[in-house]
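> The sequence and its predicted three-dimensional model are supplied below.
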Amino acid sequence: MYDQLRFDYLGCYGHPHLKTPNFDRVAAKGVRFTEAYAQSPVCGSSRMSTYTGRYVHSHGAANNNYPLRVGEITMGDHLRALGMGCWLIGKTHMTVDAEGMARLGLAPDSVIGARQAECGFDVWIRDDGLWTNGAEGAYDTRRSPYNEYLKARGYPGENPWADFANAGLEGNQVASGWFMRNAAKPANIRDEDSETPWLTDRAIDFMEQASGPWCAHLSYIKPHWPYIVPAPWHDLYGPEHVLPAVRSEAEREHPHPVYAAFMENRVAQSFSRDEVRETVIPAYMGLIAQADAQLGRLLDWLEETGRDRDTVIVLTSDHGDYLGDHWMGEKDLFHDCSVKVPLIIHDPSPEADATRGTTCDALVEAIDLPATFIEMAGGEVPRHIVEGRSLMPFLRGEAPEDWREVAVSEYNYAHTPVREKLGVSARDARLFMLADHRWKFVHAEGGFRPMLFDRAADPQELTDLGGDPAHAGVIARMYEHLARWARRDSQRITQSDAQLDRRMRSGAMPKGILIGVYDEREIPDAFVAPYRHDIPTG
């Protein structure tokens, strides 16, 4: 998983300038999904959905730093029950439910407590990658394994991440990557010591010692901001390789109120300037090129050791990056550049030979990955817990019955200044996106009209039809989909359908509970016999 990697910034997804031979190498021997959606366009909530196989609506970790509640069943829980280890190498953006753990007496240093605190993973190494100290203190107060690595490699200071990995030089001064004007500078760090190669080394360390079946979540920190990359990647691309922004003046004339509020924030205002895009996007492309080169190291290692013959490879992201498209920066909303993700799966088994090098345009969701891994591990997907569906049929060239009609994504902006600007309550600061092959629909709580885009006639999503009476029928149909999705049975996670069926078939009478019986002659003698005897005597 590559943090904040746009689906269309890979060669195999059609980028005209960015060369990604190793992503393309995996696509050539696997299936590339073209309609894959994250369940939220922001790191924390998207990842919690990917790790649990459940919608944000179900697990409740609705934004960054919203704890995933204790007891939520994760991919690691499912896989370990099937005899497969599940390990973290890199980032999760998981926030522990400390109150819940204390309430249940779970010690953070116990095996169970550690897994609860790490989103169900056993940790090979965790580093979320933002080791910054601001006016009010540190953003992340945990230990940084990466900073410790840099100190051991001879980089001085208390926070070499900030002074070297996330900074260039301006004379003798640190040129921080937090200031985007410095994005064109090479990061003041050796390429091999930067974050992406460091995590690749840790992944190879893990695989060299791994035994038995395992799932490794290699979660890269980049190309997420800060946008700065070491040489030789910093000047691999230039302003001439920056694609024109996908935006129109019409988008700013009568925008949806929520969209308008997001367009007014600092990052959107910055990315609306050409000088920002021409400085930042080449660095973003350089970060992706570096990631591609490190993927090549992993692929070569797998081939040299023969592990490529029994290792499934999944390449994806947690969300995209606007990069100035639609007058926006960052993510937050639901245009394709933000909510669609790359998804490439290579299954080395002979059963997948027929689909090598193909594409699939089915509507798939990030929550489908846990279901896929459960099936790969030999298990049956517990549909009362995991809301995603296995992608194995698509990998084997089969057409699954009754596939989803819409993909769903959610965003909660209750803690942002946008909520205050719009004057909505914390409970109403929520957005729901539904996309089918033709339409993309966004419902905004708080009394706002919906947003609607015709993806066939307007593939760049420049014209919002949500206020057009001519599309009332489409909007009504999308609201029916939303209502059906909202009514799904998503909280009955302790009783499977099979368990309910067994209870239904057994009935109450074999256990001696007789409800509604007026006369014993109405039921079989076997159920009456326990009650036919003399009064016991002492």
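That came through, no problem. Residues are numbered from 1 along each chain as shown.
> rest of the way, CA atoms for contacts and neighbours
OK.
> quick one, what contacts Q39?
Contact analysis of Q39 by C-alpha atoms under 8 Å, 6 or more residues apart in numbering lists 45-46, 49-50, 55-56, 339, 365-367, 408-410.
> Pick the one among these closest to D201.
T50 (24.3 Å; C-alpha to C-alpha).
> doesn't the closest one fall inside a helix?
Yes: membership of T50 in a helix is supported by DSSP: H, G, I helix; E, B strand; the rest coil.
> just checking, what packs against the host helix or strand of L298?
Using DSSP states H and E, L298 maps to helix 274-305. Judged by 3 or more C-alpha pairs under 8 Å, 6 or more residues apart in numbering; DSSP states H and E, the packing partners of helix 274-305 are helix 21-28, helix 195-209, strand 214-223.
> hey, which of those is tucked in deepest?
Highest mean neighbour count among those (mean count of other C-alpha atoms under 10 Å): strand 214-223, with a mean of 22.
> Do I have it right that L431 meets F441?
No: the pair L431 and F441 fails to qualify as a contact (C-alpha atoms under 8 Å) at a distance of 10.4 Å.
> quick one, which of those two is more surrounded?
Neighbours were tallied for L431 and for F441 using other C-alpha atoms under 10 Å; the higher tally belongs to F441 (24 against 21).
> From L150, how far out is that one?
To L150, F441 is 46 Å away according to C-alpha to C-alpha, to the nearest Å.
> quick one: buried residues of stretch 128-144?
For stretch 128-144, a neighbour-count test (16 or more other C-alpha atoms under 10 Å) marks 128-131, 144 as buried.
> Against that first model, consider the following:
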Amino acid sequence: MFDQLRFDYLSCAGHKTLNTPHMDRLASEGVRFSHVYVQSPICGASRMSFYTGRYVQSHGAAWNNFPLKVGEQTLGDHLRKIGMEAWLIGKTHMKAGLEGMVRLGISPDSIIGARLSECGFDTYIRDDGLWAEGPDGYYDTRRSPYNEYLEAKGYTGENPWQDYANAGVDETGDIASGWLMKNADKAANIRERDSETPWLTSRVIDFIEAQGGAEPWLAHVSYIKPHWPYIVPAPYHNMYGHNEIQPVIRSEAERAAPHPVFAAYQQRRIGRAFQREDVRAAVIPA
């Protein structure tokens, strides 16, 4: 699973310029679902629909960090009933329903509690991929396994994810934060092999090599990218230009009379910024 990847931004899905040979091979050896629609534009709610097979109004986790109800059956639960292990490697955006577990006498540290906290999966490695520090502290207070990896590789500082994997270097040699879209055209200040996607892929390879073959298993491999911040290491940061990105399909009715919510969003600061050609040229290729 890739976070925020458009369905048609794969060469096997017909994109005219993007070249995705590895995903194309997976598609050719598996199944492509070409008529599937997500149930919510919100990351957490959409994921909970994927894991449960239910509409948002049914499972109730309607927004990011809304807990999934304890009684919801998930993909991992269904697979385990037929003798298949289900493992998480990467992101779920899952918020555990701790209040429900306490009410039912389920310890979060028990096997059942751990699975309820991870959408029914056993956890090989959990990393939701956003480890920024803001005025209210860290975005995610858990210890990042990716940050531990970066520290072991010699990347210094309290938060190497923020200072290296999601930041470039400006003309004066200072950190150019990937949170700012004006820096989207810069290369992340990290070796490509140490960036987030290769790191998680290496963990997947470790997992596969550790399997003894006794039990059937499923691995939910879940990457944070291409989720914002829009900054990646060389050579990917300038691999494509803004003229190689296919335009969004719009009807004339949308142009003439946009939805009131969309029209209002266009007048906000970020909406006005994206009307500037210099902003579009810097950010869209990212």
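It's in. None of these values were measured; they are calculated from a predicted model.
> the helices in the stretch 1-150 of the second structure, which residues?
Per DSSP state H, counting those that start in this stretch, the stretch 1-150 of the second structure carries helices over the ranges 21-29, 43-52, 56-59, 75-81, 98-103, 111-116, 145-152.
> Deepest-packed of these, please.
helix 43-52 (a mean of 22).
> quick one on the thing from earlier: looking at the helices of the stretch 1-150 of the second structure, spot the one closest to K91 of the second structure.
Per C-alpha to C-alpha, nearest to K91 of the second structure of these: helix 43-52, 9.9 Å.
> ok, average deviation of that closest one from the first structure?
Using mean C-alpha distance after the TM-score superposition for the first structure, helix 43-52 of the second structure ends up 0.6 Å from its aligned counterpart in the first structure, as a mean over the superposed pairs.
> what helices or strands is that helix leaning on?
Contacts defined by 3+ C-alpha pairs under 8 Å, 6+ apart place helix 43-52 of the second structure against helix 56-59.
> In the first structure, what range does the helix it packs on match?
Under TM-score structural alignment, helix 56-59 of the second structure corresponds to residues 56-59 of the first structure.
> Against the second structure, what's the mean shift for the matching stretch, could you check?
Relative to the second structure, stretch 56-59 of the first structure is 0.9 Å off (mean C-alpha distance after the TM-score superposition for the first structure).
> residues making contact with that stretch?
Outside stretch 56-59 of the first structure, the residues touching it (C-alpha under 8 Å, 6+ apart) are 39-40, 45-46, 48-49, 52, 62, 68-69, 72, 410, 490-491.
> Next: stretch 251-269 of the second structure.
Under C-alpha under 8 Å, 6+ apart, the answer for stretch 251-269 of the second structure is 271-272.
> Can I get the helices and strands packed on helix 274-305 of the first structure in TSV including distance to G137 of the first structure?
Compiled in TSV, those are given as follows (distance: least, C-alpha to C-alpha, whole Å):
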stretch	distance to G137 of the first structure
helix 21-28	39
helix 195-209	23
strand 214-223	22
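> picking that back up, may I see the helices of the stretch 1-150 of the second structure organised as a markdown table, with distance to Y265 of the second structure added?
A markdown table is the format used below for the helices of the stretch 1-150 of the second structure (distance: least, C-alpha to C-alpha, whole Å):
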| stretch | distance to Y265 of the second structure |
| --- | --- |
| helix 21-29 | 34 |
| helix 43-52 | 19 |
| helix 56-59 | 24 |
| helix 75-81 | 36 |
| helix 98-103 | 35 |
| helix 111-116 | 37 |
| helix 145-152 | 35 |
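> Go through the ones you listed and name the closest to Y230 of the second structure.
Closest to Y230 of the second structure of the helices of the stretch 1-150 of the second structure, according to C-alpha to C-alpha: helix 43-52, at 16.6 Å.
> between the helix holding L298 of the first structure and helix 21-28, how many degrees?
Using axes from the mean of the first three to the mean of the last three C-alpha atoms, to 10 degrees, the direction of helix 274-305 of the first structure lies 60 degrees away from that of helix 21-28.
> buried set for helix 274-305 of the first structure?
Buried residues in helix 274-305 of the first structure (16+ other C-alpha under 10 Å): 276-299, 301-302.
> Which positions in the second structure sit opposite the helix or strand just after that helix in the alignment?
Once the chain leaves helix 274-305 of the first structure, the next helix or strand it forms, by DSSP H and E, is strand 313-316. The aligned range for strand 313-316 of the first structure in the second structure is empty, by TM-score structural alignment.
> helices and strands around strand 313-316 of the first structure, which ones?
strand 343-346.
> Repeat the analysis, applying 10 Å as the threshold.
Packed against strand 313-316 of the first structure by the contact rule (3 or more C-alpha pairs under 10 Å, 6 or more residues apart in numbering; DSSP states H and E) you find strand 2-3, helix 21-28, strand 214-223, strand 343-346.
> The last one aligns to what range in the second structure?
So the one you mean is strand 343-346 of the first structure. Under TM-score structural alignment, there's no match for strand 343-346 of the first structure.
> can you pull the contacts of the closest residue to L75 of the second structure other than its chain neighbours?
Among residues not flanking L75 of the second structure along the chain, Y51 sits closest, at 5.3 Å (C-alpha to C-alpha, 6 or more residues apart in numbering). Y51 of the second structure sits next to 72-77, 92, 119-121 when contact means C-alpha atoms under 10 Å, 6 or more residues apart in numbering.
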